[in-house]
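Asker: Predicted structure and sequence below. I'll ask about it afterward.
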Amino acid sequence: MIMSLKLLYTSIFLFIIVSAKAQLNLPVALYAQHNQSIFNLKERIYSKIYVRSPNGLHMQPLNIYVDWYTAEGTLLIHQIYLTKFGGAEASFEIPADYPFAFLRMRMYTLANLKLLPNFQFSDQIIFVNQKSNFSQKQMLDSVNSSSVKFQSDESIKVKKVFSSFSTKGRSEWLIENKGKDFMNLSLSISEEESFEPPFYNIIQHFKSSNLTSQPPKSDYYDAFVQVRGQLKLADLNSENANLVFSLFKRGQMPIIDQVPIASDGSFSIDRLIFTDSAQLSLQLDYKGKRNQKFELSYQQLGLFKTAPSYAFNFLDSFPVFYAGLKQASWTNYQKQDQNEVVVYTKSKSALELLEDKYATGLFEGGDAIDFNMMLPNVRSFPTLFHFLQGKVPGLQIFFQSATSTQAIDSAVTAGRKEEESGIFGTPKFSWRSNQDQIKFFLNQVPISVDGLLQLPMADIAYIKVFRPPFLGAGMGAPNGAIAVYTKLGDEADYVPKKSKLTRFMLQGYTNPFPYISPDYSSEKKRAVVDKRKTLLWVPTIHLNHDSPEQRIIYYNNDRSKKHRIIIEGVKQNGELIRKEWIAE
């Protein structure tokens, strides 16, 4: 009986694992809602991308690739986004000199590309207002019909708390999930006076993923930033070796962890999330040896660096937009400089350039002593605290022995052994008779002394030692602070040829522009000109049984008396949601 139960539980467990893997490999369809239908030059497009599989909303994280093309097929930018609960926020700023009446947004996954040439990309047309390029005619029925009939979805309830159509008036709405299913929504509110019906809506244009077009099997699932590599060591014993990786990005705490090494020297680093780029450092440690020198081959998985080859296979090659009867004379308010100012300045020193590049906010300037850590002699010091010894007037640094309570001065020379130098002891600090009250920062994020001890000297670019008091820290740092900055990847390479550290740059996700809604709650904030067409854009609204409501607050512009509100989204079971109405 016990054996039968064990077999039953094992079968259920294996079924769950197989089902989960099968969910990951299902084909997906993509669709995007935008904050408005027509955009001006230099205006930002805000988008919400939805991902749906045959089983419903694709809840697992997935890498989505977005390519923006001109009307003639020139690639403007290649973007990468990570979905969360079946959705991802995206954005793109139209260039000031863009000459065409529309641009193309192409969305796809890595699995989609493996189905080519049978796969049809998820493409959308974004119209650009070139002033003279639009005819003031009635919009085509095929385009206008999507918004002539207002749509009301019964799965969500929208309640007006209050609304004001006065200049910069405040409105408030409450969105409620009437069911128990999880739903992922996005919301746009526009002034009706300049509103043009969208070219796409989620009901008509969100295609169902095709089960017959099952993507070929892959040895990995394309989600997060992933790196695969292989160590090139003839006598590698993986049981006695540890591969330690460190991921450094400005303004974030470093990620330091170990990854297993297979018998053939291969390794995999996955589930990394960062935007723009980051530096990955690898260090191989053998038992009984330190900082073993090694060579490796590596590959960053996915399409983070380049877009696939362009093929002009759009279904609608040359779309034509016919503007409605409304005269949309207002454009989004943009600050314009009236006069050109020419400033002459002298060339800056190396330390001044480092200050401009790394220090921001309250860490800029101040009463501090700074150090260029990219000089060759810096690598001879085992830690940054050994480097700082004797270089800052008034600051004393010594090490507490790990085996003794007596503080010993670990004046380090390059030829002495680490065990004799006190490097494994605890750093102690004395500044104007105050001990151990100095605060530490890595890329302007608070960090412990132990965290800085693990930081390789080869990764440090710049150090600032602030004399007391330092006001840039939370609650202040009355006894001073030490700010350490790691390299961004574009610095000159000063690493000696015999360095035991291997490092390289990784490409990360595109950082979407956040939509900033004005707050006119105080009279002082209202003293601006507001010509916004989009009054509010909320790209992500998650509603479920436990959190069934979302409160929406926004402010009117200077002229609108009617507001067009559109809500789109997908339930977890795959059902599509669209609700559109006019508030007046």
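Answerer: Nice, I can see it. Predicted model only: the values in this text are computed from it and were never measured.
Asker: can we go C-alpha only for contacts and neighbour counts from here?
Answerer: OK.
Asker: Could you point out the helix or strand that follows the helix or strand harbouring residue 541?
Answerer: Element membership for residue 541 (DSSP states H and E) is strand 534-543. Downstream of strand 534-543, the first helix or strand assigned by DSSP H and E is strand 549-555.
Asker: Who are the packing partners of that following strand?
Answerer: Strand 549-555 sits against strand 170-177, strand 534-543, with contacts defined as 3 or more C-alpha pairs under 8 Å, 6 or more residues apart in numbering; DSSP states H and E.
Asker: Can you say which of the ones you listed is packed in most?
Answerer: strand 534-543 (a mean of 21; mean count of other C-alpha atoms under 10 Å).
Asker: Give me the angle between that one and strand 549-555.
Answerer: Here the directions of strand 534-543 and strand 549-555 differ by 170 degrees (axes from the mean of the first three to the mean of the last three C-alpha atoms, to 10 degrees).
Asker: Pull the residues that contact strand 534-543.
Answerer: 35-36, 46-48, 87, 89, 176-177, 182-191, 515, 517, 549-550, 554-557 (C-alpha atoms under 8 Å, 6 or more residues apart in numbering).
Asker: Which members of the residues you listed are classed as buried?
Answerer: Buried members of those, counted by 16 or more other C-alpha atoms under 10 Å: 35-36, 46-48, 87, 89, 176-177, 182-191, 549, 554-557.
Asker: Please enumerate the helices of the stretch 151-300 of the chain.
Answerer: Along the stretch 151-300 of the chain, counting by DSSP state H, counting those that start in this stretch, helices occupy 202-205.
Asker: Strands of that one, start to end?
Answerer: 156-162, 170-177, 183-191, 225-231, 241-248, 255-259, 266-272, 277-286, 296-300 (DSSP state E, counting those that start in this stretch).
Asker: Save those strands as a markdown table, and put in distance to residue 538 too.
Answerer: As requested, the strands of the stretch 151-300 of the chain are exported to a markdown table (distance: least, C-alpha to C-alpha, whole Å):
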| stretch | distance to residue 538 |
| --- | --- |
| strand 156-162 | 15 |
| strand 170-177 | 12 |
| strand 183-191 | 5 |
| strand 225-231 | 27 |
| strand 241-248 | 31 |
| strand 255-259 | 31 |
| strand 266-272 | 26 |
| strand 277-286 | 27 |
| strand 296-300 | 33 |
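Asker: A further structure is provided below for comparison with the first:
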Amino acid sequence: MRKACFLLLCCLLYLSIQASDSLYVQLNKQTFKKGDTLDFSCVIPDFEKVKLNAASLHVWIDHISTGTRWKFRYPFINGEAQAALVLAKTLPDGHFAVNFLVQKGYFRLSGQLKDKFEDENNINYLMVPKNKRTYSETITLNKDGFFRLKSTLFEDSAYFVFSPVKKNAKNNLNVSIETPLDSTFIPEMESRIWITVGNQKRPMNKKDSAAYAFNMISSSGTDLLPNVTVVGKYKKKVEQYDDYYSSGPFKRDEAMIFDGIEDATMAGSMSILRFLEGKVPGLIIEKDQESMVEMARWRGEPTEIYLDEFRVSPQDIWIVSPSDVAMVKVYRPPAMLSPLSGAAGAIAIYTKRGEFAGKNRFKHSFTVKGYTPAEAVWQ
């Protein structure tokens, strides 16, 4: 009797250990039609005990037939992550492996200032998340120029700009960055659930799952750039830039466009707003008497300012050097580029990127992916 009780106690202890080291995943269903919503919940039992107070969930969905992979990621809050994915009409039919992978830590950005001067101990940075307030800070460099920013939670993406503490006519910082969430990692925990999308002639079976081999590195089809269509009409570089990087309401034809790629006038200006002074009828550039920050006003009201289509405040754009700007688009009142738009127009500033960055060896601005919104589209 005592031996049986001892074995039962050992068995219960083993099960409790297994539970604390497992990732619990729940889906609303396993067979979906286009337009349905895939709801899931992931729980890390005893997340404090296993030292996963700060953790991120990667959801990698593989199409078994083609190997195409879709990637999403979410923060764990108190050991739990919940989200919903709406299935787009363009998704292929078939069987899918939904892989849930736990990575220790939240989003954190680290980097290095290359070619650091001996007395250069600090640099500024500006973080511009989509649809949220911007954040700026002065950070300390170690003797080799390395730095690390605070752990941050933000959805979609954010724009980061680094600049010298002392403002110069040109930003000559050369910065490299990396984020742990985008690096190769070994999952702390993982789980997999099979789902079916669309009308399949036969259900998922053991042979299908046995033929699937999960690979942390393998990814097919979703990280490729879209095909480039070549047209016969010649376009200036700023027009090509506008076609490629402008999106949504920013594509409106009535905007006044100023070229910073082939025209050197902008690069020689003291600031972007001073460059626009006198060039746009009705736009007034003046310094705020309290903050001494340059302000753009139209009809006496503050004009909206966007940096790479992220809304920013006037005091934030001083960190962007005019020589780093590829294009400026000015929209007359009422601009109505966002639900919060007023009637005082808007200025959209676009930085040099990709093939339009030229031969400048200095890199100090980056668009970085954050977490997937809690409600997103799988497409």
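Answerer: That came in fine, so what should we check first? Values in this document were obtained by computation on a predicted structure and should not be read as measured data.
Asker: Could I get the TM-score for this pair?
Answerer: Once superposed, chain against chain, the TM-score is 0.64 (TM-score structural alignment, normalised by the length of the second structure); 318 aligned residues with a C-alpha RMSD of 4.6 Å.
Asker: just to revisit the earlier point, pull up the aligned stretch in the second structure for the strand holding residue 541 of the first structure.
Answerer: Counting by TM-score structural alignment, strand 534-543 of the first structure falls onto no part of the second structure.
Asker: so how far is that strand from its chain's centroid?
Answerer: Relative to the chain's own centre, strand 534-543 of the first structure is displaced by 18 Å; criterion: C-alpha atoms, centre = their mean, to the nearest Å.
Asker: can you check stretch 138-156 of the second structure too?
Answerer: 16 Å.
Asker: ends of that stretch, how far apart?
Answerer: Distance between the two ends of stretch 138-156 of the second structure: 24 Å, counting by C-alpha to C-alpha, to the nearest Å.
Asker: Pull the residues that contact it.
Answerer: With C-alpha under 8 Å, 6+ apart, stretch 138-156 of the second structure has contacts from 75, 106-114, 116, 118, 120-125, 129-130, 165, 369-373.
Asker: Residue 514 of the first structure falls within a helix, correct?
Answerer: No - secondary structure assignment places residue 514 of the first structure outside any helix; it is coil (DSSP: H, G, I helix; E, B strand; the rest coil).
Asker: count of neighbours near it?
Answerer: By other C-alpha atoms under 10 Å, 13 other residues sit near residue 514 of the first structure.
Asker: give me every residue that touches it.
Answerer: So residue 514 of the first structure contacts nothing (C-alpha under 8 Å, 6+ apart).
Asker: and it, how far is that from residue 111 of the first structure?
Answerer: The gap separating residue 514 of the first structure from residue 111 of the first structure is 29 Å, by C-alpha to C-alpha.
Asker: Check residue 445 of the first structure too.
Answerer: Residue 445 of the first structure sits 38 Å away from residue 111 of the first structure, going by C-alpha to C-alpha.
Asker: Specify which residue of these two has the higher count of neighbours.
Answerer: residue 111 (19 against 16).
Asker: Assign a three-state SS to the more buried one, would you?
Answerer: Going by three-state DSSP: residue 111 of the first structure is helix.
Asker: now do residue 72 of the second structure
Answerer: Classified using three-state DSSP, residue 72 of the second structure is strand.
Asker: Just give me the match in the first structure for it.
Answerer: Mapped onto the first structure by TM-score structural alignment, residue 72 of the second structure lines up with residue 79.
Asker: Would you mind confirming that that match is in contact with residue 507?
Answerer: No - look at residue 79 of the first structure against residue 507 with C-alpha atoms under 8 Å: they stay out of range, at 10.9 Å.
Asker: Need the residues touching each of the two.
Answerer: Counting by C-alpha under 8 Å, 6+ apart, the common neighbours of residue 79 of the first structure and residue 507 are residue 304.
Asker: So for the two, which sits in the more crowded spot?
Answerer: residue 79 (24 against 17).
Asker: Next one: that one from residue 489 of the first structure, what distance?
Answerer: 20 Å.
Asker: OK, contacts around the closest residue to residue 400 of the first structure other than its chain neighbours?
Answerer: Leaving aside its sequence neighbours, residue 400 of the first structure sits nearest to residue 407 (C-alpha to C-alpha, 6 or more residues apart in numbering; 4.5 Å). Counting by C-alpha under 8 Å, 6+ apart, residue 407 of the first structure touches 398-401.
Asker: which of the residues you listed tops the neighbour count?
Answerer: That'd be residue 399 among the contacts of residue 407 of the first structure, by other C-alpha under 10 Å, with 22 neighbours.
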